[in-house]
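In: return atomic coordinates for the entry below.
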Amino acid sequence: MKKLKKIFLVSSVALMHGNIAAQSANFKTKNPYYSKTETAKLKVSNAEWKKILKPELYQVAREAATETAFTGKFYEFDEKGTYYCAVCGNALFLSTSKFATTCGWPSFYEPIRKNSVIYKKDDSHNMVRTEVLCGRCDSHLGHIFDDGPAPTGKRFCMNSVCLDFVPIVKK
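Out: Prediction:
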């Protein structure tokens, strides 16, 4: 049953956004854990991630840093497609859930599927927030707030460096 759900999810994403293999044909990585189709939970040490990831991605994704507001490549980006975790390739958000905001980071009102992200209490910087982590590799993506648009009222405020984008392939 688990395998059937996985096949259905991959098939659904492929149907919504064209052929995944065709979309990612130009994307190259030396990361052996990166997969746009695999959803199994990863258990990789930060020491291993540090060897694989670029320093700026490692700092934000694995050490929960934050990229500077208004500087991320996806902040004012408005193409149709799918956003993936830059660390492991997990599907995170559809462009149809992205919305314009003045917060300085790309924002979405819902993830692509329930378990594509997970949540953790974050009481750093003398505030209480909810951290958003990749559901596959536990990488820090950003935070979620209750000031987003309908239908969810949520604002997933994400770091661009933690996202890969694959546009819809037009046939």
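
In: can we go C-alpha only for contacts and neighbour counts from here?
Out: OK.

In: let me see the ranges of the helices in the chain.
Out: For the chain, applying DSSP state H gives helices covering 2-17, 20-23, 46-52, 55-63.

In: and the ones you listed as JSON lines, adding mean neighbour count and distance to residue 84?
Out: What follows is these, written out as JSON lines (neighbours: other C-alpha atoms under 10 Å; distance: least, C-alpha to C-alpha, whole Å):
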{"stretch": "helix 2-17", "mean neighbour count": "13", "distance to residue 84": "12"}
{"stretch": "helix 20-23", "mean neighbour count": "16", "distance to residue 84": "12"}
{"stretch": "helix 46-52", "mean neighbour count": "13", "distance to residue 84": "17"}
{"stretch": "helix 55-63", "mean neighbour count": "19", "distance to residue 84": "13"}
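
In: sequence B follows; please return its structure for comparison with A:
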Amino acid sequence: MNRRALLTSALALLAARPALAKGSAQFPFQLSDSEWRVRLSPAAYAVLREEDTERAFTSPLNDEKRAGIYHCAGCDQALYDARHKFDSGTGWPSFWQALPGAVGNREDNSFFSTRIEEHCSNCGGHLGHVFDDGPAPTGKRHCINGVALRFVAT
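Out: Prediction:
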């Protein structure tokens, strides 16, 4: 297969990929696309609604050390306790577990690999991905886009 055919196939796969974050009826909190665009910054919209990824080491939340709760920037649902955050060295806020029932997962086969995508269980907003290289006790690394989060100090 030549490069052009490979690229065309890859783009077709990406376009065919189901987008849970784009207003599916399965999420309790729903807004129209225009309402999401008003509610979110362009960067947050790109991540939460279009499954984009922010550049590593750009989020101030990566260095946040205070006690508190991380909420979905889209719907304000509580997602992660700061006690479960750790420095993964990857450039994104990382957690070894989410709050119970706060997130959902699905298989993500984009970019020629299989990963586990994580989204807000309330609005379906794309948060990031989960990997099996985190610390005890779960061994998981929830690698989350900072722009998808809002931190509330306690």
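
In: right, and the helices of structure 1 - which one's nearest residue 81 of structure 1?
Out: Among the helices of structure 1, helix 2-17 comes nearest to residue 81 of structure 1, with 6.6 Å by C-alpha to C-alpha.

In: map residue 116 of structure 1 onto structure 2.
Out: If you follow residue 116 of structure 1 across to structure 2 using TM-score structural alignment, you land on residue 102.

In: I'd like the distance between that match and residue 72 of structure 2.
Out: Distance of residue 102 of structure 2 to residue 72 of structure 2, given as C-alpha to C-alpha, to the nearest Å: 9 Å.

In: so what sits against both of the two?
Out: Listed as contacting both residue 102 of structure 2 and residue 72 by C-alpha atoms under 8 Å, 6 or more residues apart in numbering are 78-79, 120.

In: sorry, back to before: in this structure the match of residue 116 of structure 1 contacts residue 78, no?
Out: Yes. Counting by C-alpha atoms under 8 Å, residue 102 of structure 2 does reach residue 78; the two are 6.8 Å apart.

In: these two: which is more packed in?
Out: residue 78 (23 against 16; other C-alpha atoms under 10 Å).

In: any chance you could map the strands in structure 1?
Out: Using DSSP state E, the strands of structure 1 run over residues 81-85, 91-94, 98-99, 107-108, 117-122, 129-134, 140-145, 155-158, 163-167.

In: turn the ones you listed into TSV, columns for distance to residue 56 of structure 1.
Out: Output for the strands of structure 1, formatted as TSV (distance: least, C-alpha to C-alpha, whole Å):
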stretch	distance to residue 56 of structure 1
strand 81-85	14
strand 91-94	20
strand 98-99	23
strand 107-108	20
strand 117-122	21
strand 129-134	17
strand 140-145	13
strand 155-158	15
strand 163-167	12
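
In: between the ones you listed, which one is closest to residue 75 of structure 1.
Out: Residue 75 of structure 1 sits nearest to strand 107-108 of all the strands of structure 1, at 7.8 Å, using C-alpha to C-alpha.

In: superposed on structure 2, what's the mean shift for the closest one?
Out: Here the mean offset of strand 107-108 of structure 1 against structure 2 after fitting is 0.2 Å, by mean C-alpha distance after the TM-score superposition for structure 1.
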